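Student: please find the sequence and the predicted model below.
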Amino acid sequence: MIYLYVGLGGILGSLTRYLFSIFGTYLWGRNFPIGTMIINLTGAFILGFLTNKLAKTKERKPQLFTALTTGVIGSYTTFSTFCVETIRLIEVNQYLYALLYFILSAIGGLYFVHLGLKVGLIGRKKEGISHE
């Protein structure tokens, strides 16, 4: 049954990713892959948030937790697309854009995971639950 939950989550995540990509291209054109960057940064935040916020859910309903994290967020984020888009920017001699995209995505991703973990703890500390 877990496969069904992960698959349904994957459908939701991939469709959301596709819509963000279209929206990013509409706003910024094809010169800078803003859509993928936003997807990866928000995905990093959401995964960090869910990891701490749903710790009880992970224990009580592991299928739901896996569907949300592996299914939805796993199909929503796009590390492979990030890699391809970085190389494509280099191939068209957009070195500054490639560097900016790489740095913002990598450092931003780490920051947003950290932020998500911290926000996910809000309310849990009141319950006496630590993040360990």
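Tutor: Here it is on my side, so go on.

Student: contacts and neighbour counts: CA atoms only from here.
Tutor: Fine.

Student: who's in contact with stretch 3-21?
Tutor: The contact list for stretch 3-21 (Cα atoms under 8 Å, 6 or more residues apart in numbering) reads 35-36, 39, 63-64, 66-68, 70-77.

Student: then this one, side by side with the first:
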Amino acid sequence: MTFQSILSVAAGGALGSVARYLVGIGSGKLSRSDFPWGTLIINVTGSFLIGALAGLIAAKWDLSQTMRMFLTVGICGGFTTFSTFSLDAYYLIERGQTWASSAYVVASVALSVGALIAALRLVRALP
């Protein structure tokens, strides 16, 4: 870990976060619905983007580790951590660990929603 790698992740994260904000606001204005279209669009496009980047980096592009981190951890991570979740689930499947991937997906969704509910209840119970 170098200072340059930390800066590249921070810069990519800033760009990804701004993109997430803009996509979320824009899709909310377009849909005029209570359904979380913005989050769905962000998660799907973020997953597509990290998949495309992972494929290009593995097979086509000769990028430095710093640039790889800028694109994947920084931009994709700032845009959505769901993209990393999707890539991790895929890598487990690719390694023949289908059951582990399924458990990871179910556990991630169930435990994350459960943790959110627990935190909301805890905070609401505070005086």
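Tutor: Nice, thanks for sending it over. Note that this is a predicted model, so its numbers are computed, not measured.

Student: now the two most distant members of the contacts of stretch 3-21 of the first structure.
Tutor: Spatially, the most separated pair among the contacts of stretch 3-21 of the first structure is 35 and 63, at 29.4 Å (Cα to Cα).

Student: so which of the contacts of stretch 3-21 of the first structure are in strands?
Tutor: Among the contacts of stretch 3-21 of the first structure, no residue falls in strands (DSSP state E).

Student: ok, now which ones touch the residue most central in space within the first structure?
Tutor: In the first structure, the centroid-proximal residue (Cα atoms, centre = their mean) is residue 43; its distance is 1.6 Å. Contacts for residue 43 of the first structure (Cα under 8 Å, 6+ apart) come out as 73, 76-77.

Student: what's the match for it in the second structure?
Tutor: Aligned by TM-score structural alignment, residue 43 of the first structure pairs with residue 46 of the second structure.

Student: what about residue 107 of the first structure, how many neighbours?
Tutor: The tally of other residues near residue 107 of the first structure (other Cα atoms under 10 Å) stands at 11.

Student: what does the one 5 residues further on give?
Tutor: By other Cα under 10 Å, the residues close to residue 112 of the first structure number 23.

Student: next one: residue 4 of the second structure
Tutor: Using other Cα under 10 Å, residue 4 of the second structure is surrounded by 10 other residues.

Student: from residue 84 of the second structure, how far out is it?
Tutor: 22 Å (Cα to Cα, to the nearest Å).

Student: so what's the residue count around residue 30 of the first structure?
Tutor: By other Cα under 10 Å, the residues close to residue 30 of the first structure number 11.
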